[in-house]
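In: got a predicted model here, sequence first, then my questions.
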Amino acid sequence: MSTETVTTDAGDARITWHPAGAPRLLLAVSHGAGGGIDARDLRALAAVLPGHGVSVALVEQPWRVAGKKVAPAPKTLDLGWRGLWPALAATGLPVIAGGRSAGARVACRTAAELGAHAVLALSFPLHPPGRPEKSRAAELLGAGVPTLVVQGGNDPFGRPEEFPPGDGAPYRLVEVPSADHGFAVPKRAALGQDEAVTIVTDAVTTWTASLT
């Protein structure tokens, strides 16, 4: 594991590299608007995927590196992501653009422009809680590359059944039963917390293996 600071027009971003021994893909994945790269799903992916030939780059947006508590406007998030992309592309590997929550929106919005190989959307915020009329489905549907969505069954930002129909949709959706926006599951749930995280890592491992 190593850390690299990358200067962007939005400020300094930071990449924490988790390299695979003989990588065939790079997953670059960023955090949401309310947390960092210590999120349970991001940590788990960084631990598991390198053993399956996928290097992982955990990306901290400039606002997070600067110690701010509130994420900036979407256009500024996109600016930071664009600015660090050359450091990801420099590996020479096909890059999967990924993110959780707000980071997933960034990945979807910029995937085609930046030449991403695919998109991983963790806890995609389909709409603000309680505001289904404020849909962000167009961002997801407009990614333009193979896309995997991993969504908690009880995510207030969009439950799996709220997403556009899967038939013909340009993405695959995997549900983590009973999980919330952070993939936390209640104690009364049929599956435990470790099992919930394993659903995430298994889904991503299987999907990345299918990418050509």
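Out: Yes, it's here. Numbering: from 1, shown residues only.

In: only C-alpha atoms from now on, for both contacts and neighbour counts.
Out: Fine.

In: find the nearest non-adjacent residue to A44, please.
Out: With C-alpha to C-alpha, 6 or more residues apart in numbering as the criterion, A44 has its nearest non-adjacent residue at 6.8 Å, and that residue is T201.

In: repeat for D78
Out: In space, D78 is closest to V106, 5.8 Å off (C-alpha to C-alpha, 6+ apart).

In: what's the helix or strand for that neighbour?
Out: Assigned by DSSP states H and E, V106 falls within helix 102-114.

In: could you pull out the helices for the protein?
Out: Using DSSP state H, the helices of the chain run over residues 40-48, 62-65, 74-89, 102-114, 137-141, 193-210.

In: mind listing what's buried along the third one?
Out: Of the residues in helix 74-89, those buried under the neighbour-count criterion (16 or more other C-alpha atoms under 10 Å) are 76-85, 88.

In: make a markdown table out of these and add distance to S101.
Out: Shown next, in a markdown table, are the buried residues of helix 74-89 (distance: C-alpha to C-alpha, whole Å):
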| residue | distance to S101 |
| --- | --- |
| T76 | 16 |
| L77 | 12 |
| D78 | 14 |
| L79 | 17 |
| G80 | 16 |
| W81 | 15 |
| R82 | 18 |
| G83 | 20 |
| L84 | 19 |
| W85 | 19 |
| L88 | 21 |
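
In: for P129, give me its contacts.
Out: Each residue near P129 by C-alpha atoms under 8 Å, 6 or more residues apart in numbering is listed here: 156-158.

In: scratch that, G51
Out: 20-21.

In: how close does the residue nearest to D180 when sequence neighbours are not counted sit to S123?
Out: Take D180 and drop its neighbours on the chain: the residue closest to it by C-alpha to C-alpha, 6+ apart is D155, 4.4 Å away. Separation of D155 from S123 (C-alpha to C-alpha, to the nearest Å): 8 Å.

In: okay, one more to line up with it:
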Amino acid sequence: MTETVGTESGDAHITWHEAKRPRLVLALGHGAGGGVEARDLQALARVLPAHGVTVALVEQPWRVAGRKVAPAPKTLDTGWRGVWPALAGTGLPVISGGRSAGARVACRTAAGLGACAVLALSFPLHPPGRPERSRAAELLGAGVPTLVVQGGNDPFGKPGEFPEGEFELVEVDRGDHGFAVPKRAEITQEGALEVITAGVVTWVASLA
């Protein structure tokens, strides 16, 4: 089921993948270069409901409006805050999550919105080739239990580049920023997605 939610940044869409006996809601925002059709978001939406987690895929207003370029971080945060009442309205604890730019939004807004945890998929630790422009402060400032899932070859920040902090990290071997793996890699694309979903399932179970 997809519902339209009005925000100060325009209309957003929430597509619900509901668990039969939910105990948590996992809200997932997309990145600046794509939408909720991303392979990792879709894999989590397929797998998590069987583990008692309702997954809400959130399409930001700029994507709903058909724009091709994401707006400034402040506007992304406004859109995310605007959909939060619909997410929290379930009465269940909500994990704030997203991939890439969506992961940054989740980290920046988690404490203020009352999220119970943060799931950061492909967190863009820095622009490619610019490690001095670190965004680690956003991740470290989330203020709630946080899981980072990162590709081993992500140009926006490889797992070994992340600082020590109050977060867990799952590495997808050979994965790039979209968790694509080379055809000749030991791990298959399906295997890479299984690493992501299994890691998230285990982490979510630890939150209970």
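Out: Here it is on my side, so go on. Predicted model, so just to flag it, every value in this text is computed and none were measured.

In: returning to that earlier point: looking at D155 and S123 of the first structure, which is more packed in?
Out: Neighbour comparison, D155 of the first structure and S123: the larger count goes to S123, with 32 against 23 (by other C-alpha atoms under 10 Å).

In: isn't that one up against R100?
Out: Yes - shown here, S123 of the first structure and R100 form a contact pair, counting by C-alpha atoms under 8 Å, at 5.6 Å.

In: give me the neighbour count for the equivalent of E168 of the second structure over in the first structure.
Out: Correspondence of E168 of the second structure to the first structure, assessed by TM-score structural alignment: R172. Using other C-alpha under 10 Å, R172 of the first structure has 14 neighbouring residues.

In: with adjacent residues omitted, what lies nearest to R172 of the first structure?
Out: Closest to R172 of the first structure by C-alpha to C-alpha, 6+ apart is L148, at 4.9 Å.

In: ok, now which ones touch that neighbour?
Out: Per C-alpha under 8 Å, 6+ apart, neighbours of L148 of the first structure: 119-121, 171-174, 204, 207.

In: can you check P159 of the second structure too?
Out: By C-alpha under 8 Å, 6+ apart, the contact set of P159 of the second structure is 150-152, 169, 171.

In: what does it align to in the first structure?
Out: Per TM-score structural alignment, P159 of the second structure is aligned with P160.

In: one step back: identify the residues contacting the residue nearest to D180 of the first structure.
Out: Applying C-alpha under 8 Å, 6+ apart, one finds that D155 of the first structure lies in contact with 123, 179-181.

In: off-centre distance for stretch 95-110 of the second structure?
Out: From the chain centre to the centre of stretch 95-110 of the second structure is a distance of 6 Å (C-alpha atoms, centre = their mean, to the nearest Å).

In: re the thing from before, now the two most distant members of the contacts of P159 of the second structure.
Out: G152 and L169 (11.2 Å; C-alpha to C-alpha).

In: who has more neighbours, these two?
Out: Taking neighbours as other C-alpha under 10 Å, G152 of the second structure and L169 compare with G152 leading, 20 against 15.

In: any idea how far T54 of the second structure is from that one?
Out: Plainly put, G152 of the second structure is 28 Å away from T54 of the second structure if you go by C-alpha to C-alpha.

In: swap in G66 of the second structure?
Out: Per C-alpha to C-alpha, G66 of the second structure is found 27 Å from T54 of the second structure.

In: for T109 of the second structure, same thing?
Out: According to C-alpha to C-alpha, T109 of the second structure and T54 of the second structure sit 20 Å apart.

In: comparing these two, which residue is more hemmed in?
Out: Legend: neighbour count by other C-alpha under 10 Å for T109 of the second structure and T54, higher for T54 (27 against 21).

In: quick one: contacts for E139 of the first structure?
Out: 105, 108-109.

In: and if we set it to 10 Å?
Out: Counting by C-alpha atoms under 10 Å, 6 or more residues apart in numbering, E139 of the first structure makes contact with 104-110, 126.

In: reformat these as TSV; add distance to L93 of the first structure.
Out: What follows is those, written out as TSV (distance: C-alpha to C-alpha, whole Å):
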residue	distance to L93 of the first structure
A104	20
R105	22
V106	20
A107	17
C108	19
R109	21
T110	18
L126	30
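
In: what lines up with F123 of the second structure in the first structure?
Out: Per TM-score structural alignment, F123 of the second structure is aligned with F124.

In: now do the contacts for its match.
Out: 32, 99-105, 108, 136-137, 140, 149-152, 155, 157-160, 163, 181.

In: returning to that earlier point: if I look at D155 and S123 of the first structure, which residues touch both of them?
Out: 176, 179-183.

In: buried subset of these?
Out: Here, 16+ other C-alpha under 10 Å leaves 176, 179-183 buried among the shared contacts of D155 and S123 of the first structure.

In: that's all I had, so thanks and see you.
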